Structure formats: C-alpha cells, structure tokens
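Engineer: this one's structure only:
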C-alpha cells in the first residue's frame, strides 16, 4: 500500500462525522489564500469547485483532500495530518460554528516514503 500524503487524527474524525451528519458528504481544500491563510477548509462535497490549479492529495475519513498547486510546491515533501483544535478561525469552513477549527500538522517524509507515495490527481 502506498504511503498516504494526508492522515487524520481521531479528534478530527469525530468533528468531521458531526459536520457530515449536518451537511452530508464533505471535501477539504487547502489554499494559500485569504482568511485563515493555508488552513484546510471543509466544504460540502462539490461546494468548492476544483480546477486545473488544484491537486487531490488523497482522502481522509471518506472526504477528498485538495490543495492548490502553488501550495503543494511547499508541502510536497511532507506528510500532512488533519487535526482540530478549539477556537474559531476566520474562514468559511463548515466546522467554525462548532467553536473548533481544522489545522494541518506536518512532518517530512522519509526517503523510503518518498519512493512509495500515493499518486496525485489533478483537478
């Protein structure tokens, strides 16, 4: 099995499951844009339109995780872990009204992991 580019913590899974109950299927997108900068944004699946400037890094807890290509240049050598913490972000992400926000933790891939990474999918 290839090395996953994006992982998820148990706490983030719990929040995701609550958001999914309320909004249905979900997706994530991480850009370097406004609001919370490069924080992952949680949307109802299809609410955020991906395009040629986006890359699908994988899936977390049944939801696609996309990133802007320009951001990926900075993150390509790191394994990302989607986590959650208390506090309100200044974004349009679906978890914000719950008083929590998703965030990314990262660690460098090992050389062995880099040789066996999940395939990327362009938008």
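Structural biologist: Yes, it's here. Because the structure is a prediction, the values reported are computed rather than measured.
Engineer: okay, CA-based contacts and neighbour counts for the rest of this
Structural biologist: Noted.
Engineer: quick check, residue 56 in a strand?
Structural biologist: Yes. Counting by DSSP: H, G, I helix; E, B strand; the rest coil, residue 56 is found in a strand.
Engineer: burial of it, as a residue count?
Structural biologist: Close neighbours of residue 56, defined as other Cα atoms under 10 Å, add up to 20.
Engineer: is it true that it touches residue 65?
Structural biologist: Yes. When contacts are counted by Cα atoms under 8 Å, residue 56 is listed as touching residue 65 (5.8 Å).
Engineer: which residues in the protein form helices?
Structural biologist: 10-23, 69-75, 111-115 (DSSP state H).
Engineer: Is it possible to get a markdown table of the ones you listed that adds mean neighbour count?
Structural biologist: Below are the helices of the chain laid out as a markdown table (neighbours: other Cα atoms under 10 Å):
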| stretch | mean neighbour count |
| --- | --- |
| helix 10-23 | 15 |
| helix 69-75 | 14 |
| helix 111-115 | 13 |
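Engineer: ok, and here's another one to check against it:
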C-alpha cells in the first residue's frame, strides 16, 4: 500500500505529545505559496471540515486532510511530515513548543504512480 502522507519519528513523537495534551487531533495541509503551505494540527472541533476536504492519509494514528484543490495539486507527490526547531507562527497546536511541523515533498516514481492509480481505482 502506497501512502500519500508519512511521518518521521520526530514528527510521530510530537504528535503523541499533542494527543496526550489535546485528545483527538487532526492535520490539515494549509494552502499557500512556497513556505506558506504547511501542515497544521488542530484539536477535534477547532476547525470544521467540509465536503471539499479529503483525507490524504493518517500519520501517527491521526487523520491528515487537505482541500480537494490542494489534494489535486499534491497528486504527484508524497508528503513526509517532519519537525524542525522554532515556532512556525501559525495557529497549529505545536505552536509554543519550540518545534513546528513541515512537509517535505517527493515526486512519485513511475512505478509508484501506477501503483497508486491502481490502488485508488480498486
């Protein structure tokens, strides 16, 4: 199974701390240009999802969403969620922890792209 979103060990450790502090949480890939497009973590009920939001996958047992438009834009890429030092200046739950989430992007290989298409069709 090919996963559209994966996470590093460091990201999973921060996710677990946030789950301990906030209970049910989820991620949303924000829109933006360049560095303005970041994965943001919210407590359940803190931000509403709508019919145009799609789940790309789950990391650390936490659902990861994006808008349909953003999902289409990211179709040819795998997202690896990681953490880096410093605050991100966002409304994400990790703000103030001294770390913030980032998304690292990787193009699918041709074989992965074919397998992902077959996986989505089935």
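Structural biologist: Great, that's in hand. This structure is a prediction, so every number in the text was calculated from the model and none was measured.
Engineer: ok, back up a step: between the helices of the first structure, which gets nearest to residue 103 of the first structure?
Structural biologist: For residue 103 of the first structure, the closest of the helices of the first structure is helix 10-23, at 9.2 Å, according to Cα to Cα.
Engineer: Give me the residues contacting that closest one.
Structural biologist: With Cα atoms under 8 Å, 6 or more residues apart in numbering as the contact definition, helix 10-23 of the first structure has outside contacts at 26, 44, 61, 82, 83, 84, 94, 95, 102.
Engineer: Next, the mean deviation of it compared to the second structure.
Structural biologist: Superposed on the second structure, helix 10-23 of the first structure shows a mean distance of 0.6 Å to its aligned residues (mean Cα distance after the TM-score superposition for the first structure).
Engineer: OK, contacts around residue 7 of the second structure?
Structural biologist: Listed by Cα under 8 Å, 6+ apart, the contact partners of residue 7 of the second structure are 59, 60, 80, 81, 82.
Engineer: Against residue 117 of the second structure, how distant is the nearest residue to it once chain neighbours are set aside?
Structural biologist: Among residues not flanking residue 7 of the second structure along the chain, residue 81 sits closest, at 4.5 Å (Cα to Cα, 6 or more residues apart in numbering). Using Cα to Cα, to the nearest Å, we find residue 81 of the second structure at a distance of 22 Å from residue 117 of the second structure.
Engineer: the more surrounded of the two?
Structural biologist: residue 81 (21 against 11).
Engineer: The more buried one pairs with which position in the first structure?
Structural biologist: Residue pairing (TM-score structural alignment): residue 81 of the second structure is matched to residue 82 of the first structure.
Engineer: thinking its match is in contact with residue 9, fair?
Structural biologist: Yes. Taking contacts as Cα under 8 Å, residue 82 of the first structure lies within contact range of residue 9: 6.4 Å.
Engineer: residues contacting residue 87 of the first structure?
Structural biologist: 99, 100, 101.
Engineer: most neighbours, which of these?
Structural biologist: Neighbour counts for the contacts of residue 87 of the first structure, by other Cα under 10 Å, peak at residue 101, which reaches 26 neighbours.
Engineer: check contacts around that residue.
Structural biologist: Neighbour list for residue 101 of the first structure: 84, 85, 86, 87, 88, 89, 95 [criterion: Cα under 8 Å, 6+ apart].
Engineer: same thing but at 6 Å, please
Structural biologist: By Cα atoms under 6 Å, 6 or more residues apart in numbering, the residues touching residue 101 of the first structure are 84, 85, 89.
Engineer: what's the counterpart of it in the second structure?
Structural biologist: Residue mapping for residue 101 of the first structure onto the second structure gives residue 100, with TM-score structural alignment as the criterion.
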